[in-house]
Every structure is written in C-alpha cells, then in structure tokens.
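**Q** sequence unknown, structure follows:
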C-alpha cells in the first residue's frame, strides 16, 4: 500500500524590526584636541560658539581614496583630523604633479575659492579622517565676527606663504638643499603636533617627494643615501631618524647663503 508523502513542518517566519542606520554625529570645534592647530586657533567666546553652531560632520577615507578631484565643485573646506594627504595637479603632458602634503590640524580646499571649483585633487596617503566645513556657512558666520574674518584672512595668507616657500625650495641650487628643507619642514610640523621632531614615518613615496621637489625618483634616493653617509640621518624605507638635527639645519642654511 502506497502512503502519501508527508509535507515537512515549516516554522513560521519571524520578521525582526528594521533598524535604521545611525546618521553620523556632528562634532564641535570647542571639544577637539586639534583646535590649537586648526580653524579655531586663537578664537574664544562667541566666536567659538559660532563654529560650534555649524556642527561639522566628519568623513573617513581609506588609503588611496580621493577627497575631491580637480574640477569638482567647491563646497567645503576640509580640516584633517588624522592621517596624511597629498594634493596634485595635472601637468600639460598628463603627468601628476604633487603640490603639497597635509597633516592633522591643517586645512585643505582653499584652491577652490577663486573659481568655485577645485584646482587640484587631494588624496589620502593612509586611512584618514576629515571635518567638512561648509564654506558658504563659514562666510555667513564670519559676517558678524571680526575674529572669524581674521582667521579666514590668516588661512589665505598661510596659503600664500606656503606657495612662496615652495617656490624658494624649487629655486634652490641642488638636490640636497631641497630634500633638507623638506625634511626640516616635516620635522617642525611633527613637533607642533606633539610628536618627535627627529624620528617619524614618511607617508608619501619617494616618487611623491620627487614630484613635489622637482627631482627624479633616483635623485631622491641618492640624496637620502648622501645624508646617511654624512651621518645626518638614518633611513629605513619610509622611517626617518634625524641623528644630527643641527647639522641638517646648518647644511641647509649654509647652502642658502
């Protein structure tokens, strides 16, 4: 006798309630540990309150990810929370020209103020995080604040000084002067952030350094080797230990004379 096949017992489906993703929380300048390096430096009282009222959102980027591209619409200034970035422009022959490196506490994006679009691309050299500062909102807040107006003027002036410093570096007579100036600049910036001024990790490649300094990759490598032979520093790939800071600064200053 043939028996009917019994259907398996199926448990009733249980639907869990949908959990909406938590939106990113805005952060306040007044509570930031980088405020003495970043936008609020020198501000207090109602001026800090104005910045806190804007409640900047943070954005995380992965190593190699672009924050913005050349030609993108300019909407934000970006304050580096952590990590290192490089800015690049496209040369007429299609090559990438590095125009700057940015560390925690520094602002990026000022290149977009003039034309309303970014004149460069900015790319993370490691996993990084930025605060996005809406530029139109910053302008509205500064309209009633002399302190904020002075901060914005300082930022513009700092960009001009940086450009002048780069022109002086590129106008130097030899590769050793250019690389010495670059390393001394990195050393000063690391010290300002509470890190060692004599031992640090370069996040940028030798090719990036060469592009920034107007040197070939091979020249950058040879110059690092020359500094090691002069006992000015020790290099292990991207790790640099300056063993004779005074000697490195003295050599740089003597070549400028």
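**A** On my side now, so go ahead. This structure is a prediction, so every number in the text was calculated from the model and none was measured.
**Q** Could you use CA atoms for every contact and neighbour count after this?
**A** Will do.
**Q** Residue 51: neighbour count?
**A** 22 (other Cα atoms under 10 Å).
**Q** so where does it fall, helix or strand?
**A** Assigned by DSSP states H and E, residue 51 falls within helix 46-54.
**Q** Tell me which residues of the helix or strand just after that helix come out buried.
**A** Where DSSP H and E defines the elements, the next helix or strand beyond helix 46-54 is strand 57-61. By neighbour count on 16 or more other Cα atoms under 10 Å, the buried set for strand 57-61 is 58, 61.
**Q** for strand 57-61, packing partners?
**A** Helices and strands touching strand 57-61, by 3 or more Cα pairs under 8 Å, 6 or more residues apart in numbering; DSSP states H and E, are strand 128-134.
**Q** which other helices and strands contact the strand it packs on?
**A** Other elements packing on strand 128-134 under the criterion 3+ Cα pairs under 8 Å, 6+ apart are strand 57-61, strand 76-82.
**Q** Just the buried positions in the helix holding residue 51, please.
**A** For helix 46-54, by 16+ other Cα under 10 Å, it's 47, 48, 50, 51, 52, 54.
**Q** before we move on, what about stretch 245-254?
**A** Under the neighbour-count criterion of 16+ other Cα under 10 Å, stretch 245-254 has 245, 248, 249, 251, 252 buried.
**Q** next one: stretch 158-172
**A** 159, 166, 169, 170.
**Q** which residues sit in contact with the closest residue to residue 90 other than its chain neighbours?
**A** Spatial nearest neighbour of residue 90, chain neighbours left out: residue 96 (4.9 Å); criterion: Cα to Cα, 6 or more residues apart in numbering. Taking Cα atoms under 8 Å, 6 or more residues apart in numbering as the criterion, residue 96 is in contact with 88, 89, 90, 211.
**Q** Below is an additional structure, to be compared with the one above:
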C-alpha cells in the first residue's frame, strides 16, 4: 500500500484506498466461492450422471438393451458436465492461460486478507480522526443514501403486501366461482384444494412477516429524517442555533429515529405475546 504524506487530503485518499481494497476483497471472496462451488460441483455431478447412466441401464433393462434415446440423453449430459469440468480445471491449475484471479487460493486465506485490510483501515481512521464538527457534517452528507435505502425497503415490503393481498382476494373469489361452476365439485376439486392452499399460505405470510407494517415504519422513518435534514438546511426550528449545536442536535435526533426504527423492527419479529411484553 502506497504511503502518503501527512495531510487531510492525503489521509482521505488513503482511507479511500483502504475502502477500495476491502470492497475488492469482498468481491473476490464471492467470486472464489462461486469458482470453488463450480469446480467441485460439476465434478460431483459428472460422477453422479455416469453412475446414474450405469444404474439405469442395468436396473431397468436387465435382460434387454436400453433404448438409444436414453443413452443419448445421458451421453449429452455427461459430455456437457465433462466439458465444464475440464474448463474449470484448466482455469484453476493452468499456469499461463488461467482467467481466474485467485486460483489455488482458499476462501479462508482471502477472508484473512479481508480482516487484515479492515483492521488497517480502522487503525488509519483512528489515527487521523477528524474533529467532531467535521464528523457531524460528514454524517449529514451520508444521510441521503440512508433515506433512499429506507424508501427502497419500504417500497419492497409494500409490494409484497399488495401482492399477497391481491393473491388472497383473487384466490378467495376463485374458490367461490369454481364451487359454483362445478357441482358436484369434480373435476374442480383439485383446483379448490390449490386455491385454498394459496389463500392459507398468503394469509399466513402476511400475518407473520407483516410487510404492511414494515413498509409503514420504514417510510415514516425516511420522512422524519428528510424533514429534519430540510430543517437543518433551512435553519428553521429546532435548528436555529449555531452550526456546531445544530449539527450535534441533528445527529442525536437522527440516531434516535434510527434506534426507534430498529426497535419497531424487533417488535415486529416477536410473537404477539412477546410484543406486548416488549411494549
């Protein structure tokens, strides 16, 4: 890692470099897990396909020859798996033409490098910690991303809630329609069973995960943070003091809102009796 001269701008550049190193290692760990899973997974699937080919040929056609279509199907599956295995083995062990960045490197070694990189980043940040006022100003500048994340999660849970509700509505109406159409219920009995199952599952998911309540809480928190951020920018109540006092009050208020949001999420994860005890 390159060394920089002392100074705010150089310190910022160094912290950015550490952050990039950490993000790069996280992505490399993900890629390496996929590579390892593919390398060993295709080999296992190849052995399983060949074993199944032999088993099926000798178990189902003991006294006769298996049809050509069966042999062709197993041959194509085995050929594809063998080709994929050969390509991955070449990428892992070939010295000159490997396209894998971390070949012959274990995920454990990469995770150790990640821990060391994060430790270096923490130590560097600790050695060059800016003043409280600067940290509070930086905290305010990061909040738009937090607000966007809260709104995104709120829309996600709102879509889940709407989907499950429409599923319950349409399935319930379909049960009535199918019952009226088929009298006696055959051959609509299977349709009625499926629709009843869908209604039960959708109702259970809505009641257990509470997507509507989660969406409301997330949206409420995002709106409150945005309201305080706007009040701080405009210098209106309750942020009518000097800059240092306003930033301190703003940071404390936002952290309180985020703590309340986490508390509401924990309450939603508890059973109904547990929620009453928490409250």
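**A** Received it, and whenever you're ready, just let me know what you need. Because the structure is a prediction, the values reported are computed rather than measured.
**Q** Tell me how the two chains score on TM-score.
**A** With the length set by TM-score structural alignment, normalised by the length of structure 1, the two chains reach a TM-score of 0.21; 97 aligned residues with a Cα RMSD of 6.5 Å.
**Q** could I get the helices and strands packed on strand 128-134 of structure 1 as CSV with distance to residue 199 of structure 1?
**A** As requested, those are exported to CSV (distance: least, Cα to Cα, whole Å):
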stretch, distance to residue 199 of structure 1
strand 57-61, 26
strand 76-82, 18
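**Q** For structure 1, which segments count as helices?
**A** Remark: helices assigned in structure 1 by DSSP state H are 46-54, 135-142, 146-170, 175-192, 206-213, 217-229, 245-256.
**Q** returning to what we had before: present the buried residues of helix 46-54 of structure 1 as a markdown table; the columns should include distance to residue 147 of structure 1.
**A** Putting the buried residues of helix 46-54 of structure 1 into a markdown table (distance: Cα to Cα, whole Å) gives the following:
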| residue | distance to residue 147 of structure 1 |
| --- | --- |
| 47 | 7 |
| 48 | 9 |
| 50 | 11 |
| 51 | 11 |
| 52 | 14 |
| 54 | 16 |
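**Q** Could you identify the most distant pair in these?
**A** Within these, 47 and 54 form the most distant pair, 11.4 Å apart (Cα to Cα).
**Q** rewinding a little: identify, from the buried residues of stretch 245-254 of structure 1, the entry nearest to residue 147 of structure 1.
**A** residue 249 (35.6 Å).
**Q** So that closest one is in contact with residue 184, correct?
**A** Yes. Using Cα atoms under 8 Å, residue 249 of structure 1 is in contact with residue 184, at 7.2 Å.
**Q** Quick one, which of the helices and strands packed on strand 128-134 of structure 1 gets closest to residue 234 of structure 1.
**A** Using Cα to Cα, these put strand 76-82 closest to residue 234 of structure 1, at 25.8 Å.
**Q** Now the closest one: buried residues?
**A** In terms of neighbour count (16+ other Cα under 10 Å), strand 76-82 of structure 1 has its buried residues at 76, 77, 78, 79, 80, 81, 82.
**Q** Then stretch 195-205 of structure 2?
**A** For stretch 195-205 of structure 2, by 16+ other Cα under 10 Å, it's 195, 196, 198, 199, 202.
**Q** quick one: which of those residues is nearest residue 137 of structure 2?
**A** Closest approach to residue 137 of structure 2 among these (Cα to Cα): residue 202, at 45.2 Å.
**Q** Three-state assignment for that closest one, please.
**A** helix (DSSP: H, G, I helix; E, B strand; the rest coil).
**Q** separation between the closest residue to residue 107 of structure 1 other than its chain neighbours and residue 251 of structure 1?
**A** Using Cα to Cα, 6+ apart and skipping the chain neighbours, the partner closest in space to residue 107 of structure 1 is residue 79 (4.5 Å). Here the criterion is Cα to Cα, to the nearest Å. By it, residue 79 of structure 1 lies 34 Å from residue 251 of structure 1.
**Q** Just the helices from the stretch 151-279 of structure 2, written as ranges.
**A** 189-209, 211-234, 243-269, 272-278 (DSSP state H, counting those that start in this stretch).
**Q** Tell me how far the first one lies from the chain's centre.
**A** Right, helix 189-209 of structure 2. Centroid separation for helix 189-209 of structure 2 versus its chain: 26 Å, with Cα atoms, centre = their mean, to the nearest Å.
**Q** before we move on, back to that, give the other helices and strands that the helix holding residue 51 of structure 1 contacts.
**A** helix 135-142.
**Q** Determine the angle, from 0 to 180 degrees, between the helix it packs on and helix 146-170.
**A** On the basis of axes from the mean of the first three to the mean of the last three Cα atoms, to 10 degrees, helix 135-142 of structure 1 is oriented at 130 degrees to helix 146-170.
**Q** Show residues contacting helix 135-142 of structure 1.
**A** By Cα under 8 Å, 6+ apart, helix 135-142 of structure 1 touches 50, 51, 54, 75, 76, 77, 148, 149.
**Q** Which single one of those residues is nearest to residue 224 of structure 1?
**A** Closest to residue 224 of structure 1, out of all of the contacts of helix 135-142 of structure 1 and judged by Cα to Cα, is residue 77, at 34.5 Å.
**Q** Wait, the closest one touches residue 122, no?
**A** No. Counting by Cα under 8 Å, residue 77 of structure 1 stays clear of residue 122, with 11.9 Å between them.
**Q** circling back: between the buried residues of stretch 195-205 of structure 2, which is closest to residue 48 of structure 2?
**A** Checking the buried residues of stretch 195-205 of structure 2 against residue 48 of structure 2 by Cα to Cα gives residue 198 as the nearest, at 35.7 Å.
**Q** Distance check, that closest one against residue 168 of structure 2.
**A** Applying Cα to Cα to residue 198 of structure 2 and residue 168 of structure 2 gives a distance of 7 Å.
**Q** can you check residue 55 of structure 2 too?
**A** Going from residue 55 of structure 2 to residue 168 of structure 2 by Cα to Cα gives 46 Å.
**Q** out of the two, which sits in the busier spot?
**A** residue 168 (21 against 12).
**Q** just checking, what packs against the helix or strand containing residue 75 of structure 2?
**A** For residue 75 of structure 2, the host element (DSSP H and E) is helix 68-93. Under the contact definition 3+ Cα pairs under 8 Å, 6+ apart, helix 68-93 of structure 2 sits against helix 8-59.
**Q** Show the secondary-structure elements that the helix it packs on is packed against.
**A** In terms of contacts (3+ Cα pairs under 8 Å, 6+ apart), helix 8-59 of structure 2 is packed against helix 68-93, helix 107-127.
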